[in-house]
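Engineer: Model the structure of this input:
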Amino acid sequence: MRSRSAVATTSTYQERWTVPWWGWLGAVAVALLLAAEIHLGYGGLRSWLPYVVFVPLALVAVAALSRITVAVTDDELHLDDAHIPRRFLLAAEALSGDARRDALGPELDPVAFVVHRPWVQGLVRVYLDDPDDPTPYWIFSSRDPEALLAALDLPLPAPE
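Structural biologist: The predicted structure follows:
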């Protein structure tokens, strides 16, 4: 009897949105200021407790912000925990400048799927055609939008 092995899907593109060094520094600075404020109100050993609590908590929070990944496989587009089969992807475009601002502001559809981080400058919008899902498009940050679009291999959206 032959055993069946799982078919591995290959990733054609993958990126991780890590927080830059200044984000880590800012989080620690805020935690230290908050701990110092509480420290001033207490004496003795318990005055150091806020430092023990707030600094690691700030580091865990920033690490959680650094866990988001974007991946394109042969079959799906993955964005953090969300994924969609590539057969439902219609078109894709990279946005920058005024188009980026408008896409995240006045043009944003209320039912769109948005995952944006301000420290990641690129932005990609992928239009969907899923009859069971009312989401018109996904809009998300990307460190290298052109490489992501090349991996998706989708046409540009039709001009309106």
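Engineer: Please count neighbours and contacts with C-alpha atoms only from this point.
Structural biologist: Will do.
Engineer: And D75, how close does it get to A61?
Structural biologist: 32 Å (Cα to Cα, to the nearest Å).
Engineer: Next, the structure of the following sequence, for comparison with the previous one:
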Amino acid sequence: MPDYRERLWPTPRIYVATLLLIPASILVLAPVSMPAGIVTGVVLYLALVGSLAMTAPLIEVQGGRLRAGRAEIALTVVGEAVPADEEQARVERGTGLDARAFLVIRGWIKPVVRIPVVDAADPTPYWLVSTRRPKELAAAINRSRRPDVQESGA
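Structural biologist: I've put the predicted structure just below:
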């Protein structure tokens, strides 16, 4: 059983907004063929919904490893995870972002967790991961880390 597991599905608002593909296709193709516009709009919408569902990354803490999307890292080489909500999350994703950081962020999910990488051989300073439950993810990471890696006060 994983210590933490979350799929970063798009919000329902994203699916509703993408419905605009259907009338847009109808408007473009109506002068040529109304049925072609309807069919094209529905096919485009279904393709977009399918791609959003298929590309929703999985965030998982299990067996001493953190998996974020297609990437994995051993929790023995990470520091203390720090959750960020509201204003701090905006800073983490914006002006406070290090260009070398590894990102698994989604625009429709505001909170993030910052996970420092303490491996001196790794050029990535930290991972920044979107999550709807930042405190739970940070707690799962911090519980799963090896005790000899934990930092004092950082």
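Engineer: now the helices: where do they sit in structure 2?
Structural biologist: Assigned by DSSP state H, the helices in structure 2 fall at 12-18, 21-29, 34-54, 86-93, 134-144.
Engineer: Quick one: closest of the ones you listed to W108 of structure 2.
Structural biologist: Closest approach to W108 of structure 2 among these is made by helix 12-18 (8.1 Å; Cα to Cα).
Engineer: Tell me who's in contact with whatever residue of structure 2 lines up with S11 of structure 1.
Structural biologist: Counting by TM-score structural alignment, S11 of structure 1 corresponds to P2 in structure 2. Applying Cα atoms under 8 Å, 6 or more residues apart in numbering to P2 of structure 2 gives the contacts 60-63.
Engineer: now R65 of structure 2
Structural biologist: 72-75.
Engineer: Take those and lay them out in a markdown table including distance to T124 of structure 2.
Structural biologist: A markdown table is the format used below for the contacts of R65 of structure 2 (distance: Cα to Cα, whole Å):
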| residue | distance to T124 of structure 2 |
| --- | --- |
| E72 | 13 |
| I73 | 11 |
| A74 | 14 |
| L75 | 14 |
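Engineer: Quick check: of those residues, which has the highest neighbour count?
Structural biologist: Highest neighbour count within the contacts of R65 of structure 2: L75, with 24 neighbours (other Cα atoms under 10 Å).
Engineer: Isn't that one up against G63?
Structural biologist: No - counting by Cα atoms under 8 Å, G63 is not a contact partner of L75 of structure 2; they are 9.1 Å apart.
Engineer: Report how many residues lie close to V91 of structure 2.
Structural biologist: 13.
Engineer: R125 of structure 1 now?
Structural biologist: Neighbour tally, R125 of structure 1, other Cα under 10 Å: 23.
Engineer: ok, the contacts of P2 of structure 2 in structure 1: which stay?
Structural biologist: Using both residues aligned by TM-score structural alignment, their matches' Cα atoms under 8 Å, structure 1 keeps these contacts from the contacts of P2 of structure 2: 60-63.
Engineer: Report the buried members of these.
Structural biologist: Neighbour counting over those (16 or more other Cα atoms under 10 Å) leaves 60-62 as the buried ones.
Engineer: among these, which are in strands?
Structural biologist: 60-62 (DSSP state E).
Engineer: May I see the residues you listed organised as TSV, with distance to L103 of structure 2 added?
Structural biologist: Listed next are these as TSV, based on distance: Cα to Cα, whole Å:
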residue	distance to L103 of structure 2
E60	15
V61	16
Q62	20
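Engineer: and which of these is nearest to A120 of structure 2?
Structural biologist: Of these, the one sitting nearest to A120 of structure 2 (Cα to Cα) turns out to be V61, at 22.4 Å.
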